[in-house]
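Colleague: What follows is a protein structure lacking sequence information:
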């Protein structure tokens, strides 16, 4: 940062300080361009550190011990015994001013993961944290508490989705970290269940298709060994939700992808295993610890009075996709009032939260296209069954709730391309009132290098007048929230098949307070 001989950014981008006694020195330019200095195999903290779930007085601190991250049994080469882990939080990266410290237990029951809920911190404050176990010290992470209630201010927030380890390098995560956001959202498909595909992949995926708890633990561990992902986790607190690939492609509630299978015990066991591994590997609060057959991921986090983040789960409680998966003609089943993508309880929770909100911006962090996306430019209507188009009555009820609050921004992942759209009262009438905006991020790697445009995207944009922009490149979205407006920068990479791609902004839009709709910058 200006005026500091040692910037916090240089410490983090050079890969995190590995020893308390080592003096912090400015990183060389070559280090900033490299992959950082992750822990060596055989050390305890090979999976890095992370933070999440910021509140005004606390934040979750995460790590997971793993000397052999890719061990087939999913236990990271760790012994079948609990290990004491010390943690500390400081106001400086050299830990001269430690404000909180304590001890946690890394248990084999939870794959030696640690979830510390550090409390008693000051609102709206930057902190640094680290762990120590058996004489080894973790990398340093940077985090931030949420501002106090009533605070407006500004927030830089980046969000991402869809990161297939095999299909490319995670450079987008590094570029996101370089933007120095105060908060990062991940909207699903953090990892993929598929086995390796040597004819398609540019990086080897370890293990078979993930089905068992050991499989999911091993897959999460491989992802966490990536230095670019580690850097993004160590730079800012995260809020996360899953989509389908954290478990299995296109699953719905208790229904597996293969509709010929009878929903039952085998899929429920797979789902339970995936839920447990997801909790173990994410900086989530104890309230999200899996219980029985489920995991509670829909939740609300406030960023002062500037923004409420309503994090949704559109997968666990939904009715199965109508007419099968894919793009299908519009039909009566899509309009059945009882069909839901959120489940009744989550819908009531969301509508109550919007009605009671006093935030300047209400933000829905969710997984699949909210806007209508008609795939037929002619008079017919061809809609994606796996998106809100497949649950039209459910969408209409949520849209009605938008009128009870000041400003709504919907954030979306899933589709491996960037999109910017106005949300209309009536999507079939371009003159209809705009009630909110939808910002959709492309993938981190899924789909490999991509392109600026493609034939399918061109046709889709042309068939939907409420769409302002799309790009089929890989990347993420950077947003800047202020009391007056939200700015969205669509960040893109020219390739992910090789590491260290540069990043540029393909398009920027703003939406203004009490004036829903997107305006190109």
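Modeller: Noted; the coordinates are in hand. None of these values were measured; they are calculated from a predicted model.
Colleague: from here on, contacts and neighbour counts on C-alpha atoms
Modeller: OK.
Colleague: At the geometric centre of the chain, which residue do we find?
Modeller: The residue at the geometric middle of the chain, judged as the C-alpha nearest the mean C-alpha position with C-alpha atoms, centre = their mean, is residue 186 (0.6 Å).
Colleague: Let me see the contact set for it.
Modeller: 159, 160, 161, 238, 239, 240, 241 (C-alpha atoms under 8 Å, 6 or more residues apart in numbering).
Colleague: Sort out for me which of the residues you listed are in strands.
Modeller: The subset of the contacts of residue 186 located in strands under the criterion DSSP state E comprises 159, 160, 238, 239, 240.
Colleague: on that earlier part again, okay, the contacts of residue 186 in JSON lines with neighbour count next?
Modeller: JSON lines is the format used below for these (neighbours: other C-alpha atoms under 10 Å):
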{"residue": "159", "neighbour count": "28"}
{"residue": "160", "neighbour count": "29"}
{"residue": "161", "neighbour count": "32"}
{"residue": "238", "neighbour count": "26"}
{"residue": "239", "neighbour count": "22"}
{"residue": "240", "neighbour count": "25"}
{"residue": "241", "neighbour count": "25"}
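Colleague: I'd like these laid out as TSV, including distance to residue 282.
Modeller: What follows is the contacts of residue 186, written out as TSV (distance: C-alpha to C-alpha, whole Å):
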residue	distance to residue 282
159	16
160	15
161	15
238	9
239	9
240	8
241	10
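Colleague: try it against this one:
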């Protein structure tokens, strides 16, 4: 069917959804609008998918607008169905429609229209049902806008085979544009200055930051290519978030944390192609399952806001008088706090849900269970990098570092000689909770693939419980553009050091940026760690940093091999 202004306006009022209730509905033909933030889709199901855009109204406009969306099974939309809805200032002119009555396992194309203005064309895909021979997923995390260009998203947009993009969090960052702010050395050089220029705290702040990120053309291209399946990590609210606070939240100057969290989550639901929280449920309950036919189940878990207990940091390691009166680290007390069984990430309710979903997936015959999880799960103790090179070489490397970075590196060298975990914000800071999760895997009779983000590094890990039994294989994706720990370390081979001193770590790359590309068939998984050659310029090259083969065998996962 032809999509013209007359046919669209004739359908207003007969739509399937409404995004606003403001009574001042105006004629779309009377308003000069744009679609500055592209289009997106997400949360696919066999018969539906979320479609999203944001209408950019003229400055000072504050009425409600009618919006039409066409969705069809051909790129020219010749067979499109048109649905109508409204949007307005109460939801920042974002538009979200759960498009239903779709066929499973099919590509669809969609486009929004207000008056004569049309959005870019988007492509999406529903979940398959029944026999499914192949699944292609791109896995991303950590996209600091001032940190660099989103070349990884440009590469994802060009993939020939792609069922969905799995985003594991840190979609936005909360920091401002002040001197010394996170990533701003690069941001100023590239002209990528945070909007607003201060740290975001209010609803208006979070909305403007989401708008800036979705103005990026590479991110828009990836969103227009395939549906996203997303969870948040910490920076969607503030750094190192837990249930009732965050490392980067100061109540004395930034107000009540719950108010800040509520503003962040409202903006997230407005600006992301994700289904709204079900009536009667908390907005924090973002955990949900996606079944890809008879091949795989993807369970997205929430590890920040539903149950995470107060964080533990390396700064909590206290010093006590030694036998000769000299201060020594009280490692025993520190480890006792770390091993406290009350320390939690998922919570009992989410574990019960996950046990049910894993058991159901296995009982329904799917060979693959995938955990979309935010933070690295493997046991990773901090490396003593002083053992990796002669003292003179290490001193030369340290001498080349900025004074502040050198002081931090020297303190970590001393700290990691004590055999403490590398990252306490990851599962390593919650070992009892990790054992409860591994027990759940055992009870459900599954060995899943665990996906992880957050760390700004590539990881390939084999996960074992305290008894030494392999419980899962983990693939961690590096950042799209956020700084990695090794970026400032000169010649210190941090990734190599981590893989050398940790039995669970098969591979770690602390320098590359990019994404994980995973292809599943009924009998094996092929996983490529895809790196972009630069995030500071275009053009760029894309190539695999490493490739791995993981067979599916009776009773669990087979031997992981590099290919």
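Modeller: Ah, there it is. For clarity, every value in this text was computed on a predicted model and none was experimentally measured.
Colleague: I'd like to know how far the residue nearest to the centre of structure 1 sits from residue 442 of structure 1.
Modeller: Note on residue 186 of structure 1: its distance to residue 442 of structure 1, by C-alpha to C-alpha, to the nearest Å, is 12 Å.
Colleague: Mutual contacts of those two, please.
Modeller: When C-alpha under 8 Å, 6+ apart defines a contact, the residues bordering residue 186 of structure 1 and residue 442 alike are 160, 161.
Colleague: Now do the SS call for the residue located most distally from the centre of structure 1.
Modeller: Counting by C-alpha atoms, centre = their mean, the extreme residue of structure 1 relative to its mean C-alpha position is residue 379, 36.4 Å from that point. When the structure is split into helix, strand and coil by DSSP: H, G, I helix; E, B strand; the rest coil, residue 379 of structure 1 lands in coil.
Colleague: Could you pick out the longest helix of structure 1?
Modeller: Longest helix in structure 1 by number of residues, with DSSP state H as the criterion: helix 265-280.
Colleague: post-alignment, it versus structure 2, mean distance?
Modeller: On the superposed models, the aligned residues of structure 2 are on average 1.1 Å from helix 265-280 of structure 1, with distances taken as mean C-alpha distance after the TM-score superposition for structure 1.
Colleague: now that helix, how far from the chain's geometric center?
Modeller: On the basis of C-alpha atoms, centre = their mean, to the nearest Å, helix 265-280 of structure 1 sits 19 Å off its chain's mean C-alpha point.
Colleague: which residues are in contact with that helix?
Modeller: The contact list for helix 265-280 of structure 1, computed with C-alpha under 8 Å, 6+ apart, reads 110-111, 113-114, 211-213, 216-217, 220, 246-247, 254-256, 288-290, 292-295.
Colleague: Please produce a ChimeraX select command covering the buried subset of the residues you listed.
Modeller: The ChimeraX selection below is limited to those of the contacts of helix 265-280 of structure 1 classed as buried (16 or more other C-alpha atoms under 10 Å):
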select :110,111,113,114,211,212,213,216,217,220,246,247,254,255,256,289,290,294,295
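Colleague: Just the contacts of helix 265-280 of structure 1: which are in strands?
Modeller: Here DSSP E is the test, and the contacts of helix 265-280 of structure 1 give 113, 114 as lying in strands.
Colleague: Which residue range of structure 2 does stretch 488-503 of structure 1 align onto?
Modeller: Per the alignment by TM-score structural alignment, stretch 488-503 of structure 1 matches residues 527-542 in structure 2.
Colleague: Show residues contacting the matching stretch.
Modeller: Outside of stretch 527-542 of structure 2, the residues that reach it under the criterion C-alpha under 8 Å, 6+ apart are 148-152, 155, 190, 458, 477, 481, 512-519, 543-549.
Colleague: Alignment lookup: residue 241 of structure 2 to structure 1.
Modeller: With TM-score structural alignment defining the correspondence, residue 241 of structure 2 maps onto residue 251 in structure 1.
Colleague: Its match touches residue 242, doesn't it?
Modeller: No: under the criterion of C-alpha atoms under 8 Å, residue 251 of structure 1 makes no contact with residue 242, lying 11.8 Å away.
Colleague: hmm, back to that, could you tell me which of the contacts of stretch 527-542 of structure 2 count as buried?
Modeller: In the contacts of stretch 527-542 of structure 2, the ones that pass as buried (16+ other C-alpha under 10 Å) are 148-152, 155, 458, 477, 481, 512-519, 545-549.
Colleague: In helices only, show me those residues.
Modeller: When DSSP H is applied, these are split such that 151, 152, 155 fall in helices.
Colleague: ok, the aligned partner of the last one in structure 1 - contacts?
Modeller: Residue 155 of structure 2 maps onto residue 175 in structure 1 when the alignment is built from TM-score structural alignment. With contact taken as C-alpha under 8 Å, 6+ apart, residue 175 of structure 1 is in contact with 502, 503.
Colleague: Could you do residue 201 of structure 1 as well?
Modeller: Taking C-alpha under 8 Å, 6+ apart as the criterion, residue 201 of structure 1 is in contact with 166, 167, 168.
Colleague: Now the second one. Nearest residue, chain neighbours left out?
Modeller: Closest residue to residue 167 of structure 1 in three dimensions, ignoring its sequence neighbours and counting by C-alpha to C-alpha, 6 or more residues apart in numbering: residue 201, at 4.8 Å.
Colleague: Relative to residue 165 of structure 1, how far out is that neighbour?
Modeller: Applying C-alpha to C-alpha, one obtains 8 Å for the distance of residue 201 of structure 1 from residue 165 of structure 1.
Colleague: Also residue 238 of structure 1?
Modeller: When distance is defined by C-alpha to C-alpha, residue 238 of structure 1 is 19 Å away from residue 165 of structure 1.
Colleague: who touches stretch 457-467 of structure 2?
Modeller: By C-alpha under 8 Å, 6+ apart, the list of residues contacting stretch 457-467 of structure 2 reads 377-379, 435, 438, 470-479, 484, 504-513, 529.
Colleague: hmm, 6 Å instead?
Modeller: Contact with stretch 457-467 of structure 2 is made by 378, 470-478, 504-510, as judged by C-alpha atoms under 6 Å, 6 or more residues apart in numbering.
Colleague: Mind giving me the ChimeraX command for buried ones among these?
Modeller: Typed into ChimeraX, the line below selects the buried ones among the contacts of stretch 457-467 of structure 2, using 16+ other C-alpha under 10 Å:
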select :378,470,471,472,473,474,475,476,477,478,504,505,506,507,508,509,510
